[in-house]
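Trainee: have a look; sequence and predicted model below, questions after that.
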Amino acid sequence: MCGIVGYVGCKQATPVLINTLKKLEYRGYDSAGIAVMNDDEILVRKAKGALRVLTEDITKEVVRLNDKMTGEECDAREAELIAATDKFVKGTIGIGHTRWATHGEPSDINAHPHTNVSGTIAIVHNGIIENYAKLKEQLQAQGIVFKSQTDTEVIAHLVNFFYEQTNDIFEAVKLALKKLEGSYALGVICKDYPDRIIAARKDSPLIVGLGKNENFIASDVPAVLEYTREVYYLDQKELAVVYSDHVDLFTEDGEKIIKEPSHIEWDMAAAKKGGYAHFMLKEIYEQPKALKDTLHPHLVFNGDKAVDIKFDEMDFSSIFENVDRIIITACGTAYHAGVAARYIFEQLTRVPVVVDVASEFRYKNPIISNKDVVIIISQSGETADTLAALRLAKEAGAKVIAITNVVGSTVSREADRVIYTLAGPEIAVASTKAYTTQLMCLYLLALKMAAARNTVSQKDFEYYLEQLELIPDQVEQILKDQSNTQKFASENFNKNKVFYIGRLIDSASSLESALKLKEVSYMHSEAFAAGELKHGPIALIDKETLVVALATQKALYEKINSNVQEVKTRGASTLVICQGDEQVFVKGESADTIIKIPQIEDIFAAITAIIPAQLFAYYCSVLRGIDPDKPKNLAKSVTVE
């Protein structure tokens, strides 16, 4: 997601801030900005778009400097650069930010840093402030005029509120943090304290880099590796006061902390993995946060209870009226999310759903009317076949809703409406968190549509929202105890054939599970609706076969258990992934291994059921000596046919 950097030292801050922000571009962003302490004022420069837009706005010389010169050459040219242009933001302390839009569209105004009204306090923020609307209302009642649509600007004004009371910037930040609900990594500078940066974190990562007569803050290690390999990892709710010659660490209550810095041994590529062996594993473990980030901005609360769903300022009511049919089209993993969505939409909205692979949809002369709603799903927002399907649907007069992970992508620009999966950048080729956040968006959209069409009662609607809120924590619970999955992979990673079976929405999960395994381990894997086994595939079952049954639909436990017993009696090894309440599957009788996921309403189990399958694919890949991040012949974004 967003990237935060900060510098305090003896060098000019601007080139350092730009350089460190470049190292965080992989995180994904739609705008960038810096704030630099310049004598008795804070100068802010920010711009929508790529980082180069910001650097070109500041000075073309800085662009050339950072693109072509080493650190020593930068130092040698600093005086020349400063003399060359009055647009260069001068000063030796500053903060920077690359933003991935959550609250408010990508724009110059919504870009960070944000300031208080007088411009004497500037902040950068990564995370989501869940109670920002309430805080904003309170601040507006005191006469504060907001410039942006962001949740972050609330923090700047809140810090200023407490600063006016305490006249102490550290105390002001500390008091403001106690009012915030949600996640944050913060960098704060104040005109009256021109020698320090205040940093703090909760849920969002933040480090402090320790240099010689200079120190740094950053969202991730790669930003500072060019300057230092000594860092403090800020723990939950810790604060840091960063000076050029030392750093003080504190608890949320202001008690001083003494800790030893960590020495970074990783190379640049490994550092970006955050200590995980592979990006795929890192991204699997990022799913609880990604799901929470995707879900929470869309929930409307009455007290602590979610009572409605919102999609920012987008009006979906005109789309939901007079809908005859929903068409979902996508490719690969996104297509599998669409297959799952067919069950979700038909059950909740009672509208018929057609799901097509985008590369087929565009060539089959599809029947489309202006009463159809077409949902386009693309992680990158640039998938060629999916874009072609989108354009075809619009030409036919259908309303198009896009679900994508990339702000400003072609899909997001051309669709009538767009919903973003706030998964952050996904570097591993095989999608994991993209898939689960796509499902989360589809659940939200289906529920909103069901409410608009009165196909679910308000009571059931609010119950379903409660169930959705459980999912991120349930995924985290699965990830905390996945020893059974790892053990099962160690016993079965050399199987010649792997079949995934399931019924109803589990059959969609089976498709994605089989794809994940073949992508990263090169094991032959296929997926079938469980009832289809006897119509052909069972002929392939032998002792070299592994059958994985996804069984989360309570009414069909007995049916899927019969299918598992059928393959087991023919020599197959068997794994069952089921909800924690089941009593049907017996280890040793029908299943060799049973992995139980937390209990949830059946229709919402598609997200939690896929987590063990993702882990199984990852461990099989590693055990077979394959790099799961870079499977052969595959690319992250497919922009050609």
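Mentor: Cool, the structure landed.
Trainee: CA only for contacts and neighbour counts going forward, please
Mentor: Will do.
Trainee: which residue lies closest in space to residue 46, excluding its sequence neighbours?
Mentor: residue 33 (3.7 Å; CA to CA, 6 or more residues apart in numbering).
Trainee: for residue 527, that is, sorry about that
Mentor: Residue 527 sits nearest to residue 500 (CA to CA, 6+ apart), 4.6 Å away.
Trainee: secondary structure element for the one you found?
Mentor: Element membership of residue 500, judged by DSSP states H and E, is strand 497-502.
Trainee: which residues outside that strand are in contact with it?
Mentor: By CA atoms under 8 Å, 6 or more residues apart in numbering, the residues outside strand 497-502 that reach it are 507-511, 513-514, 523-530, 544-551, 560.
Trainee: pull out the buried members of those residues.
Mentor: Applying a neighbour-count criterion of 16 or more other CA atoms under 10 Å, the buried members of the contacts of strand 497-502 are 507-511, 513-514, 523, 525-530, 545-551, 560.
Trainee: so the residue nearest to residue 46: helix, strand or coil?
Mentor: strand (DSSP: H, G, I helix; E, B strand; the rest coil).
Trainee: list the contacts of it.
Mentor: Contacts for residue 33 (CA under 8 Å, 6+ apart) come out as 44-47, 54, 96-98, 111-113.
Trainee: next: residue 388.
Mentor: Applying CA under 8 Å, 6+ apart, the residues near residue 388 are 358, 362.
Trainee: and the comparison structure, right after this:
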Amino acid sequence: MCGIVGYIGTQAATDILISGLERLEYRGYDSAGIATVEEGQVNCVKAKGKLFNLREKLEHTINHAQIGIGHTRWATHGKPEEHNAHPHLNTDRRLAVVQNGIIENYLELKEELISKKIEFRSETDTEVIPHLITQFLTDSNSLMTAIQKTIARLEGAFAIAVVHADNPYELIVARQQAPLVLGFGQGEFFCASDMTAILPHTRTILNLENGEIARLTPLGVEIYDFEGARMSRFPRTLDWNPVQVEKQGFRHYMLKEIYEQPAVVRTCLDTYINPNWHADENPDYSPVNLGLTPNLTDNLEHIQVLACGTSWHAALIGKYLLEQVAGIPTTVDYASEFRYSPKPIISNTLTIGVTQSGETADTIAALESERARRADLEPKFQAKLLAITNRAESSIAQICDRIIDTHAGIEIGVAATKTFVAQTMGFYFLSLDLAYRRQSVPNYKIGEIIAGLRHIPSQIETILDTQADAIEELAHDFTTEIEDFIFIGRGINFPIALEGALKLKEISYIHAEAYPAGEMKHGPIALLDNKVPVVAVAMPGSVYDKVISNAQEAKARDARLIGVTTAMNATEAAHTFDDILTVPEVDELISPILAVVPLQMLSYHIAAIKGLDVDQPRNLAKSVTVE
């Protein structure tokens, strides 16, 4: 969601803040602003809309300030207008605050401050913070003390950064349930919502943990807990390179990330598959090295998976694999719903949270509530928490017993592509590991699945090499008059229909829905005519004939049919489909990873031809860090 950047050091702060905010644009935002401290004054500039509007305002100003904070806002409280943009100032405009998250008791605090004759300039929850800090500064000259007292009054999830004209050599930040990372340079220090914002300047970082507050000065960084006790923490060095967050010649980040998928799958295979494992040797160790301990894997009776958005679609594929390969009953819930309608407690349950960023508020809250409600029960009922995430240093890693790191690298495009494939790979590895431990399928079958997975990278490359031009050509047919799409699939590929529909909605703004193919005749078929294209995921296997039959029902209603199938089946499928997107021959169990790629490409090209902002679709955020 919102993005925070802060800087204190020897360089001019403005350019560092703006470039950092540009690297956070992928999170989604509707306004932006910066505040710097120079010559005893806070200079605050804000603008509605994209960052170029803020740049234009700053273009003719000279600002040598060496300390400042910046923010990109995704509206929660108050419309996306300039007066609601961050930073927010106190009454005398000498103190500035930026915040991510939601202050749940802000109305109560606002009424209290209004009763003290404080005037508010915005409709945001954030504005209570600078006014509260100012109130506590009247009792103490210590900015740190005033902020600690303010934090004690706040309820909700937040990350904040504060600068003050009377304290021009300190930048204070705090975290509670919203991500915040510190960066360490040579005589300069940074803070940001995401390390991507500061990668060009440093690779030495430290993630603040919940309940921590940090004081950044030109001399160093001090970290305290909210009660004021000094903390001993040590930064780490990233092996990421700033080049990873560049487009590298691609028109959009999303397209680049689609083309990175073969490399992502190879990395996953190299990381987790034991190269010396051979099914015919009856090995006494798992083919997959996830580092899972027996207390997480032994005697499992039930698995429940919690996720949102694209991660939920990966989880649905995971459910199929965990049940059909590992033989464990599995449920998948939206994390936002699970908290308020948790499942009956079953013994020996593994709970898996799936989140690309590791910061998705609903998923983290659901996992925490699950641990809390099982905390006082006997051991077999206590929570076993596992996370599948792309950020090993994220919040979810702190609350789970173990994580499966998807190793997808930085994903800038808001619409998930390579991270979806990486999460799906995580479920393949987990199901194979559990299948071996439980001996739910014979070793030779596990070996066949692994062999199939090893072919996936080159097969994705084949799709990208042979189908890209045809998919772009097809996309031109759907950029003007088409307002609705329907996607259908069955079995393990129904989630791919869901993902295809979501990608199209997210970036092209064309309404799209997905249904199990067999459900079309139970209602949705009423929607069909020659203006509603139908995309059918028809991969050879147990449900292929059924999907073809369902597609023909749509064809009889004049719908234009687009099929996703293998090249070997393309000739036969041509009797049913008007257009065919082909993938290499693949076993049905592994086919989702290939079937999704043409749908990613189709959505991308439709949106790009329409001239839309593919990487930053309207109203969306990459990491949803508020509920």
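Mentor: Yep, it's here. Treat the numbers as computed from the prediction; the structure is a model and nothing was measured.
Trainee: got a TM-score for the pair?
Mentor: Scored against TM-score structural alignment, normalised by the length of structure 2, the superposed chains reach a TM-score of 0.61; 413 aligned residues with a CA RMSD of 3.5 Å.
Trainee: re the thing from before, sitting in helices, which of the contacts of strand 497-502 of structure 1 do you find?
Mentor: Residues from the contacts of strand 497-502 of structure 1 lying in helices, with DSSP state H as the criterion: 507-511, 513-514, 560.
Trainee: including distance to residue 416 of structure 1, could these go into TSV?
Mentor: Shown next, in TSV, are those (distance: CA to CA, whole Å):
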residue	distance to residue 416 of structure 1
507	31
508	27
509	29
510	31
511	29
513	31
514	33
560	41
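Trainee: which one of those is nearest residue 413 of structure 1?
Mentor: residue 508 (28.8 Å; CA to CA).
Trainee: tell me which residue of structure 2 lines up with that closest one.
Mentor: In structure 2, the residue paired with residue 508 of structure 1 is residue 495, using TM-score structural alignment.
Trainee: spit out the contact partners of the closest residue to its match other than its chain neighbours.
Mentor: Closest residue in space to residue 495 of structure 2, ignoring its immediate chain neighbours: residue 313 at 5.3 Å, by CA to CA, 6+ apart. Residue 313 of structure 2 makes contacts with 495-496, 498-499, as judged by CA under 8 Å, 6+ apart.
Trainee: of these, which are reproduced in structure 1?
Mentor: Shared with structure 1 under both residues aligned by TM-score structural alignment, their matches' CA atoms under 8 Å, the contacts from the contacts of residue 313 of structure 2 are 495-496, 498-499.
Trainee: looking at the residues you listed, which is nearest residue 153 of structure 2?
Mentor: Using CA to CA, residue 499 is the member of those that lies nearest residue 153 of structure 2, at 41.8 Å.
Trainee: surely the closest one and residue 312 touch.
Mentor: No: judged on CA atoms under 8 Å, residue 499 of structure 2 makes no contact with residue 312 at a distance of 9.4 Å.
Trainee: so for those two, which residue has more residues nearby?
Mentor: More crowded of residue 499 of structure 2 and residue 312, by other CA atoms under 10 Å: residue 499, with 27 against 24.
Trainee: how close does the more buried one sit to residue 346 of structure 2?
Mentor: 30 Å (CA to CA, to the nearest Å).
Trainee: now do residue 515 of structure 2
Mentor: Per CA to CA, residue 515 of structure 2 is found 30 Å from residue 346 of structure 2.
Trainee: and what of residue 507 of structure 2?
Mentor: For residue 507 of structure 2, the distance to residue 346 of structure 2 - CA to CA - is 40 Å.
Trainee: with neighbour numbers in mind, choose between these two.
Mentor: residue 507 (24 against 13).
Trainee: that one corresponds to which position in structure 1?
Mentor: That one, residue 507 of structure 2, aligns with residue 520 by TM-score structural alignment.
Trainee: repeat for residue 413 of structure 2
Mentor: Residue 413 of structure 2 maps onto residue 428 in structure 1, by TM-score structural alignment.
Trainee: what sits against its match?
Mentor: Residue 428 of structure 1 sits in contact with 279-280, 283, 628-630, 636, where contact means CA under 8 Å, 6+ apart.
Trainee: what's the answer for residue 490 of structure 2, then?
Mentor: Taking CA under 8 Å, 6+ apart, we find residue 490 of structure 2 in contact with 516-518, 537, 543, 547.
Trainee: please apply the same query to residue 272 of structure 2.
Mentor: Counted by CA under 8 Å, 6+ apart, residue 272 of structure 2 has contacts 288-290, 429.
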